[in-house]
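Please find the sequence and the predicted model below.
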Amino acid sequence: MADRVNVFWFRRDLRLDDNVGFYKALHGKHPVLPVFIFDKEILDELPEDDARVTFIYDELQKMRNSLQEEGSSIALYHSTPKQAFKQICSDFNVQNVITNHDYEPYAKKRDEEIESFLKEKEIGFYTYKDQVIFEKDEVVKDDGDPYVVYTPYMKKWKDAFDADKHLKIYYTSQHMDNLLQHSRLPNLSLSDMGFKRSSIEVPEYDVTPTTIQEYESTRNFPAEEGTSRLGTHLRFGTVSVRKMVKKAIDAKNETFWEELIWREFFMQILWHFPETVENAFRKKYDRVEWRNNKKEFEKWKKGETGYPMVDAGMRQLNKSGYMHNRVRMVVASFLCKHLLIDWRWGEAYFAEKLLDYEQSSNVGNWQWAAGSGVDAAPYFRIFNPTTQIDKFDKDKKYINEWVPEYGTDDYPEKMVDHKEARERALDTYKSAVG
């Protein structure tokens, strides 16, 4: 059989530079075969024009082109991970498989299965920390218990942080000569996988010093371009989290830095409490008697509730795959409190639509809105979707952009009265949780 190779398995780290696992693989003694698996277990659930699949595909083609200039490429597979590795191990003499850690329940199960399969073949499986600064139980209370409140977690995170150690850049460009010299590795088209190109594009991220410095004053106003649009790029690893933290520190902006720490807070919560994907973190909230009216859910999804801030947010989501963070809180509170629809329904819809869908943050934020999560808003805190307009879109610029018929006879009546819905929510929650 041909000479031995080390496989580097790209996943949520779609970049060649400052990629810890890729750097480690290139430092091994065998040539590196880069691979990516379009996982059928995940893709089979998605619509054929899913924008995230187009984005991943395009990023991989850019990476392939860069690697082809080095005489190498990335082998692309469309199957289950186990089937892909059966194929890889039959086509190549594999010594080790190297990849970066992934923390979601499905990913952990997948990696255990692959590690077990490789072990039978006496192939090593090595994974590295790459998508976060701190992971798993690296930031915990003094007694070893996980933090379930953000502020003390954030303080401990900052205490443990050492820029020299944690912001080391893993430069790979000097080590590309250790790639497998094979520029015609298996490729795929979107149509080979049953997909077509999405009309929704992932926006470029903006982390200029100006954006970061003005972030605190602009981030709550949905009509302004005051956010970084970094979420999707962190989700799929097209940027390095180390470089983003360095930018926040260099710009001396605590708020922007702390948003990156929030991301890690939710990731460690999901790692410690994987059951929260399906169950309320605060168990008694699973006793809430949701109304779960399907017709009302459809109106919420389409942005036809009669509450313009809610409707603008949902239409922005449906059209662009994005929703402003302030508005996410308003639409989530409206679904759980005004309509008494289970937060899991909303979480699943966001999972389907959001370009920057991150399971840990999405579950964490939906449970926050429902009052059932860690560090949650108390159940009696119910956003008034009308006064939110006065505070954050008083000129109605955002609403007019996404709800052009607002203020005309074509705009729907309010589907519920705020005061009545609030009372109903309070009574329902109170009888469930006391």
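Thanks, I have the structure now. For clarity, every value in this text was computed on a predicted model and none was experimentally measured.

can we go C-alpha only for contacts and neighbour counts from here?
OK.

Mind listing what's buried along stretch 118-126?
Leu118, Ile123, Phe125, Tyr126 (16 or more other CA atoms under 10 Å).

Kindly reformat those as TSV containing distance to Lys246.
TSV is the format used below for these (distance: CA to CA, whole Å):
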residue	distance to Lys246
Leu118	37
Ile123	36
Phe125	30
Tyr126	27
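
adding another structure so you can compare the two:
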Amino acid sequence: MTSPSIVWLRDDLRVGDNPALHAATERGESVIVVYVLDDETPGIRPLGAASRWWLHHSLTALSDDLRERGAHLTLRRGRGADEVEKLAQQTGAGAVFWNRRYGQAARDADAALKTSLREAGVDAHSFQGSLLFEPWTIQTGSGTPFKVFTPFYRACLESQEPRHPYPAPSHIAGVKPAPESDDLGSWALLPTKPDWAGGFRERWDVGEAAAHRVLEVFLKDDLADYGDRDFPADDTTSHLSPYLRFGEISPFQVWHRVREGRLSDGAKKQAAAFLRQIVWREFNYTVLFANPDLATANYRDEFDGFPWAKPHAADLEAWRHGRTGIPLVDAGMRELWQTGVMHNRVRMVVGSFLIKNLLVDWRVGEQWFWDTLVDADEANNPGNWQWVAGSGADAAPYFRVFNPVLQADKFDGHREYVTRWVPEVDTDDYPEPIVDLKESRAHALDAYADMRRKAGLA
């Protein structure tokens, strides 16, 4: 009797550099690869609509990759740990492997599963597959989590070099017959009534192979110009964020490809700046690890007393759909709606406008991005929103209010980005601004100052 190995995939939808899959193939028994759509485990945030679209196509690509190597992708739906334990019982599995997650509820579920499996005589092991540096390994001299990015970044660079990627197995011995599996279509991850994903299909090629193609194009064509990444019309960013979010490419693969690959002289000069952004992702995960409620609670508790305004429904709808009368804000929100992403510089501008010009609680914007971004990430999304609000770790100063007009003048001087997404900007069809930028900025600064006085910080 054989005792197959189960590989439970979550945010690591790839065959290459997958430590859990590598361990399963090294064990030498047949392999069951399973993904569980978990909308039920308390504390684990269900995916937003845009992420579900991406997930459908990512699982399709992964299933094809596994089939080419001799294995199958098993799909289940329910509480993830419960479904994996059931699968282990049904198949007589001798081992279960997975790559670690870092949210508290996920960690608790994984720890309980590991205990339960081991008590039942099943080997259970977790691996470092999604972060270059485990959160508990990069700490201050006093043994506490970093609260400021720059010293965290230095500590990462001074620590042990991240491991090299594992090779993709050429063959995976699948179980025959394959375990019972859901039909992916039954999960209804794709929008139908209405089908709002036309722009997504035009913009994105999903899956592990696509992720590596995107990386190579970036290194060849855009990394040398990465210093101009703040200019949204030039679009010299990597476009890797959704692939990293779903683990179609690992940070280890990106790190070593950039550090050790053959690059042009111009690209080499920008490599450190790009990898610094990879470490920013690591920083947000370290913050999440220490602050599990990052998406719902202010990191800085003095912000609990901030006088958020009750958002006007019309203003909120105008912001969500790019009808605020502020061209750069509207361009960014329309880019998001059409493609599932937004240029990073513009993300900061639209976030500042919502929080500081409209005085809307950052959690409202974070939730909208969670639902509409294909790269909605449990650490980056709330971490970056709190950065803009001033309530987060290493946050922007509370008095920094991005002026969207000045930002457009500086970073979109020829209005290429704005006119691409707001073609009617110079016509009578374009609305008047929903708020006066100067007056609303002053009102926001007064509110921040009042909050600080009440907290004894002024």
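Thanks, I have the structure now. Given the structure is predicted, the values throughout are model-derived calculations rather than measurements.

ok so, going back, any chance of the buried residues of stretch 118-126 of the first structure in TSV with secondary structure as columns?
Shown next, in TSV, are these (DSSP: H, G, I helix; E, B strand; the rest coil):
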residue	secondary structure
Leu118	helix
Ile123	coil
Phe125	strand
Tyr126	strand
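
can you name the two of those residues that are farthest apart?
Pairwise distances across these peak at 10.9 Å for Leu118 and Tyr126 (criterion: CA to CA).

The equivalent of Trp402 of the first structure over in the second structure - nearest residue in space that isn't next to it in sequence?
Under the alignment (TM-score structural alignment), Trp402 of the first structure maps onto Trp421 of the second structure. Leaving out its chain neighbours, the residue that sits closest to Trp421 of the second structure by CA to CA, 6 or more residues apart in numbering is Ala331, at 5.0 Å.

Check Ile37 of the first structure too.
Using CA to CA, 6+ apart, the closest residue to Ile37 of the first structure is Tyr77 (4.7 Å).

ditto for Leu445 of the second structure
Phe399 (6.3 Å).

you'd agree Val329 of the second structure is up against Leu354?
No: in this structure, Val329 of the second structure is not within contact of Leu354 by CA atoms under 8 Å, at 9.4 Å.

Can you report how many residues lie near Ser189 of the first structure?
12 (other CA atoms under 10 Å).

Identify the residue of the second structure aligned to it.
Counting by TM-score structural alignment, the partner of Ser189 of the first structure is Asp183.

All the strands of the stretch 101-250 of the first structure, residue numbers only.
Listed in chain order, the strands of the stretch 101-250 of the first structure (DSSP state E, counting those that start in this stretch) span 124-128.

could you pull out the helices for it?
Ranges of helices within the stretch 101-250 of the first structure are 105-120, 150-160, 163-166, 209-218, 231-236, 241-250, based on DSSP state H, counting those that start in this stretch.

May I ask you to confirm that Thr276 of the first structure belongs to a strand?
No: per three-state DSSP, Thr276 of the first structure lies outside any strand segment and is helix.

which position in the second structure aligns with it?
Match for Thr276 of the first structure (TM-score structural alignment): Leu294.

The first structure: matching residues for the helix or strand harbouring Leu75 of the second structure?
Here Leu75 of the second structure sits within strand 73-77, counting by DSSP states H and E. Using TM-score structural alignment, strand 73-77 of the second structure corresponds to residues 74-78 of the first structure.

Run through who's touching that stretch.
33-40, 60, 63-64, 67, 84, 185-188, 193 (CA atoms under 8 Å, 6 or more residues apart in numbering).

in it, what's buried?
Buried residues in stretch 74-78 of the first structure (16+ other CA under 10 Å): Ile74, Ala75, Leu76, Tyr77, His78.

what's the nearest residue to the most centrally placed residue in the first structure if we skip its chain neighbours?
Centroid check for the first structure by CA atoms, centre = their mean gives Glu358 as the closest residue, at 2.0 Å. Closest residue to Glu358 of the first structure apart from its sequence neighbours, by CA to CA, 6+ apart: Arg235 at 6.3 Å.
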